[in-house]
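S.K.: sequence? don't have it. structure:
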């Protein structure tokens, strides 16, 4: 009687490009958050200046 052997799945290698994409997206997200914080700070500063000068 012959035994059937199923082919073993090849190990999945982690792709370096996917890691690079994750790192780039993290850098872009941090840059957007820093930019939004700067814009919000400018708006608050402008509002404070407008209210104090009247």
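M.R.: Sure, I can see it. Model, not experiment: these values are computed from the prediction.

S.K.: going forward, measure contacts between C-alpha atoms and count neighbours the same way
M.R.: Will do.

S.K.: What segments of this structure are helices?
M.R.: Per DSSP state H, the chain carries helices over the ranges 16-52.

S.K.: which residues touch stretch 43-52?
M.R.: Outside stretch 43-52, not one residue touches it by CA atoms under 8 Å, 6 or more residues apart in numbering.

S.K.: Just give the number of residues close to residue 50.
M.R.: 10 (other CA atoms under 10 Å).

S.K.: Next one for the comparison:
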């Protein structure tokens, strides 16, 4: 099972390949979510969000 971050990366790549977003926007999105997850992990060290598999 994929983590939230892996699922997010796949979705950004899919949208970029479909032409829905440009490479610069894709980089901004990935950087922003990575930063937010890192900040959250620093403030909530026991939080499993970055490792938790996505439930569909």
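M.R.: Yes, it's here. If you're wondering where the values come from, they're calculated on a predicted model, not measured in any experiment.

S.K.: List the TM-score for the superposed pair.
M.R.: Superposed pair, TM-score by TM-score structural alignment, normalised by the length of structure 1: 0.43. Supporting alignment: 28 aligned residues with a CA RMSD of 2.3 Å.

S.K.: buried set for the longest helix seen in structure 2?
M.R.: The helix that spans the most residues within structure 2, counting by DSSP H, is helix 23-43. Neighbour-count burial for helix 23-43 of structure 2 flags 26, 30 (criterion: 16 or more other CA atoms under 10 Å).

S.K.: How about the contacts made by residue 30 of structure 2?
M.R.: Applying CA under 8 Å, 6+ apart to residue 30 of structure 2 gives the contacts 9, 12.

S.K.: What of residue 17 of structure 2?
M.R.: Neighbours of residue 17 of structure 2 in contact, by CA under 8 Å, 6+ apart: none.

S.K.: Distance-wise, check it relative to residue 23 of structure 2.
M.R.: Distance, residue 17 of structure 2 to residue 23 of structure 2, by CA to CA, to the nearest Å: 9 Å.

S.K.: which neighbours do those two share?
M.R.: Here residue 17 of structure 2 and residue 23 have no joint contacts, going by CA under 8 Å, 6+ apart.

S.K.: In which helix or strand does residue 7 of structure 2 reside?
M.R.: Assessed by DSSP states H and E, residue 7 of structure 2 sits inside helix 4-17.

S.K.: end to end, how far does stretch 15-29 of structure 2 reach?
M.R.: 12 Å.

S.K.: try stretch 14-23 of structure 2
M.R.: 12 Å.

S.K.: Same question for stretch 15-25 of structure 2.
M.R.: 11 Å.

S.K.: Return the residues in contact with the residue nearest to residue 29 of structure 2 when sequence neighbours are not counted.
M.R.: Leaving aside its chain neighbours, residue 29 of structure 2 sits nearest to residue 12 (7.9 Å; criterion: CA to CA, 6 or more residues apart in numbering). By CA under 8 Å, 6+ apart, the residues touching residue 12 of structure 2 are 26, 29-30.
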